[in-house]
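1. no sequence for this one, just the structure:
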């Protein structure tokens, strides 16, 4: 993956164009947050379906529409599906361990985990995959794909294993810094190519997901044990958790891009 030179004559950072690109990349996640907000304002119709069931049906329809409308490529849809399944598996396990709970479990659920939650993980995968494509990401001094995959897999497995074995998130943070500390990301949103440290937008994305999690818990979609009686902010430690989960997302998207590049050659 090689970087291109900055476009001649490019002037200004282009904040409006950059914001527009971010909105396009995060469209599915933004829609989910809007649906969650509406679910608080609009009472759930009487019947067997709970609020999370209606959110699941709405999210499924929107995701299908984005794929059929060409908003997401087939490769991106496959990556999102894998991330959806990985997220749902983790939800089932975490709920069984009492890490958090769902006040409205709903009909569309598996072993205590509402299927809607998989779409929230899928939204993260959707954002990264679309941001990569729309901004034409290129990486300088990136670690090899096997190292990226190893970090992503270790981060994911640690979400399960730390309930029984020592938590290795600190070593994972250090290994991520070692692997990506020199990596430069170049991207373009219509104002010439820009070069930024890879870990900068990566960390910012984890922070935005942490803020979205605060919004979702305040809306009562799920609750951590310390939020059951009175809502309080999600602990900052969850910011680190999302950072590590983004490693898995990046590994999946990097594999997609690698396969697509091989297909073109």
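-> Happy to help now that I have it. Predicted model only: the values in this text are computed from it and were never measured.

2. From now on I want contacts and neighbour counts done on CA atoms only, so please keep to that.
-> Will do.

3. which element is the residue most central in space within the chain on?
-> When CA atoms, centre = their mean is applied to the chain, the residue found nearest the centroid is residue 124 (1.9 Å). Secondary structure from DSSP states H and E places residue 124 in helix 116-134.

4. Included below, for side-by-side comparison, is a second structure:
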């Protein structure tokens, strides 16, 4: 029975950590069937996302430090969106007043929601990481992954090389999380993959609700290609590395530390 209670608690904490992503999904679903006359759907989504973000801070569901990280990922995501739309990887076909180079500003919140989940999970599960690689390797790898999203249009896609390097660099890295006083752990690379897989599921829901469209979804919705899991896997890597490094700097090596003499 203890296992069942902890499993339910785990699910509840995960749900709380997903508040912002859930708000975005509900907004996409709601605006699909309900609109405000004279206000384009993309702009309505942006307004709701902004209000949700303010509300989360006011109701202390999110800290100011977490908001700073989320804003940074909004900018990172928006830059990637602008480039990808320009290259024809996907599109935002609906009208919108607040678009930057054909990309609605709300799109950055979809990347920010991933950062929101990571930050809230870190706090709610009291995450600690052991075996963290040297900063130069972590930063270089995350930079290479982000640049590959751009450069693969010109010099080839090296994601599998990057994934191979990732497995080598993080081979001894474990993430430790606490549920009801008991500490569990898993390889950090497995955490990358699991989160990436669930984001892929969320992506299918998002495209079905018209958040954006891939070229093969212009006329009829299709399941997003399984290969996209690797893209989300790599995006999660960037997110966790940045969050971990920021926590490492802010807490003086308390967030990324060696955990000894713990019973699992």
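-> Alright, I've got the coordinates. Keep in mind that what you see is a predicted model, and the values were worked out from it rather than measured.

5. Just give the TM-score of the two.
-> With the length set by TM-score structural alignment, normalised by the length of structure 2, the two chains reach a TM-score of 0.91; 254 aligned residues with a CA RMSD of 1.8 Å.

6. So which bit of structure 2 is the helix holding residue 124 of structure 1 matched to?
-> Aligned by TM-score structural alignment, helix 116-134 of structure 1 falls on residues 106-124 of structure 2.

7. quick one: buried residues of that stretch?
-> 106-122, 124 (16 or more other CA atoms under 10 Å).

8. where along the stretch 101-250 of structure 1 do the strands fall?
-> 109-110, 113-114, 138-140, 184-188, 193-197 (DSSP state E, counting those that start in this stretch).

9. do you know which of those lies nearest residue 90 of structure 1?
-> strand 113-114 (9.3 Å; CA to CA).

10. tell me what that closest one is packed against?
-> Applying 3 or more CA pairs under 8 Å, 6 or more residues apart in numbering; DSSP states H and E, one finds that strand 113-114 of structure 1 contacts helix 74-96.

11. hmm, back to that, what's next to the match of helix 116-134 of structure 1, contact-wise?
-> With CA atoms under 8 Å, 6 or more residues apart in numbering as the test, stretch 106-124 of structure 2 has contacts from 13-14, 17-21, 24, 42-43, 45-46, 49, 62, 66-67, 69-78, 81, 127, 236, 239-240, 243.

12. Now with 6 Å, please.
-> 17, 18, 20, 21, 46, 70, 73, 74, 77, 78 (CA atoms under 6 Å, 6 or more residues apart in numbering).

13. separation between the counterpart of the second one in structure 1 and residue 125 of structure 1?
-> Looking back up the chat, that one is residue 18 of structure 2. Using TM-score structural alignment, the partner of residue 18 of structure 2 in structure 1 is residue 26. As judged by CA to CA, to the nearest Å, residue 26 of structure 1 and residue 125 of structure 1 stand 10 Å apart.

14. Over to residue 237 of structure 1?
-> Taken as CA to CA, the span from residue 237 of structure 1 to residue 125 of structure 1 is 21 Å.

15. And residue 13 of structure 1, by the same measure?
-> 26 Å.

16. What of residue 212 of structure 1?
-> Counting by CA to CA - residue 212 of structure 1 and residue 125 of structure 1 are separated by 15 Å.

17. got it, and residue 168 of structure 1?
-> 24 Å.

18. what's the answer for residue 60 of structure 1, then?
-> Residue 60 of structure 1 is 15 Å from residue 125 of structure 1, by CA to CA.

19. and what of residue 216 of structure 1?
-> Taking CA to CA, one finds residue 216 of structure 1 at 18 Å from residue 125 of structure 1.

20. With residue 79 of structure 1 instead?
-> In terms of CA to CA, residue 79 of structure 1 sits 7 Å off from residue 125 of structure 1.

21. just residue 75 of structure 1 next, same as before
-> 12 Å.

22. ditto for residue 159 of structure 1
-> Relative to residue 125 of structure 1, and taking CA to CA, residue 159 of structure 1 is found at 18 Å.

23. Surely residue 184 of structure 2 touches residue 129?
-> No - counting by CA atoms under 6 Å, residue 184 of structure 2 stays clear of residue 129, with 11.5 Å between them.

24. Compare those two (neighbour count), which wins?
-> With neighbours defined as other CA atoms under 10 Å, residue 184 of structure 2 and residue 129 compare such that residue 129 has more, 21 against 14.

25. ok, the more buried one touching residue 175?
-> Yes - counting by CA under 6 Å, residue 175 is a contact partner of residue 129 of structure 2 at 4.5 Å.

26. Now do the SS call for the residue opposite residue 99 of structure 1 in structure 2 once aligned.
-> Taking TM-score structural alignment, residue 99 of structure 1 has residue 89 as its aligned residue in structure 2. Of the three states, residue 89 of structure 2 takes coil under DSSP: H, G, I helix; E, B strand; the rest coil.

27. Tell me, how many residues neighbour residue 89 of structure 2?
-> Other residues lying near residue 89 of structure 2 total 13 when counted by other CA under 10 Å.

28. try residue 125 of structure 2
-> Neighbours of residue 125 of structure 2 (other CA under 10 Å): 19.

29. OK, contacts around it?
-> Residue 125 of structure 2 sits in contact with 177, 178, where contact means CA under 6 Å, 6+ apart.

30. where's it relative to residue 250 of structure 2, distance?
-> In terms of CA to CA, residue 125 of structure 2 sits 19 Å off from residue 250 of structure 2.

31. same thing with residue 188 of structure 2?
-> 21 Å.

32. now do residue 160 of structure 2
-> Counting by CA to CA - residue 160 of structure 2 and residue 250 of structure 2 are separated by 32 Å.

33. again, but for residue 106 of structure 2
-> For residue 106 of structure 2, the distance to residue 250 of structure 2 - CA to CA - is 29 Å.

34. Just confirm residue 49 of structure 2 is within a helix.
-> Yes - counting by three-state DSSP, residue 49 of structure 2 is part of a helix.

35. So what does it match up with in structure 1?
-> Checking with TM-score structural alignment, residue 49 of structure 2 has residue 59 as its match.

36. give me the number of residues near its match?
-> 21.

37. Residue 32 of structure 1 versus that one, what's the distance?
-> Applying CA to CA to residue 59 of structure 1 and residue 32 of structure 1 gives a distance of 7 Å.

38. for residue 162 of structure 1, same thing?
-> Distance from residue 162 of structure 1 to residue 32 of structure 1, by CA to CA: 30 Å.

39. With neighbour numbers in mind, choose between those two.
-> Neighbours per residue (other CA under 10 Å) separate residue 162 of structure 1 from residue 32, with residue 32 holding more: 21 against 12.

40. what's the mean deviation for the strand or helix carrying that one versus structure 2?
-> According to DSSP H and E, residue 32 of structure 1 maps onto helix 27-41. Mean deviation of helix 27-41 of structure 1 relative to structure 2 after superposition (mean CA distance after the TM-score superposition for structure 1): 1.0 Å.
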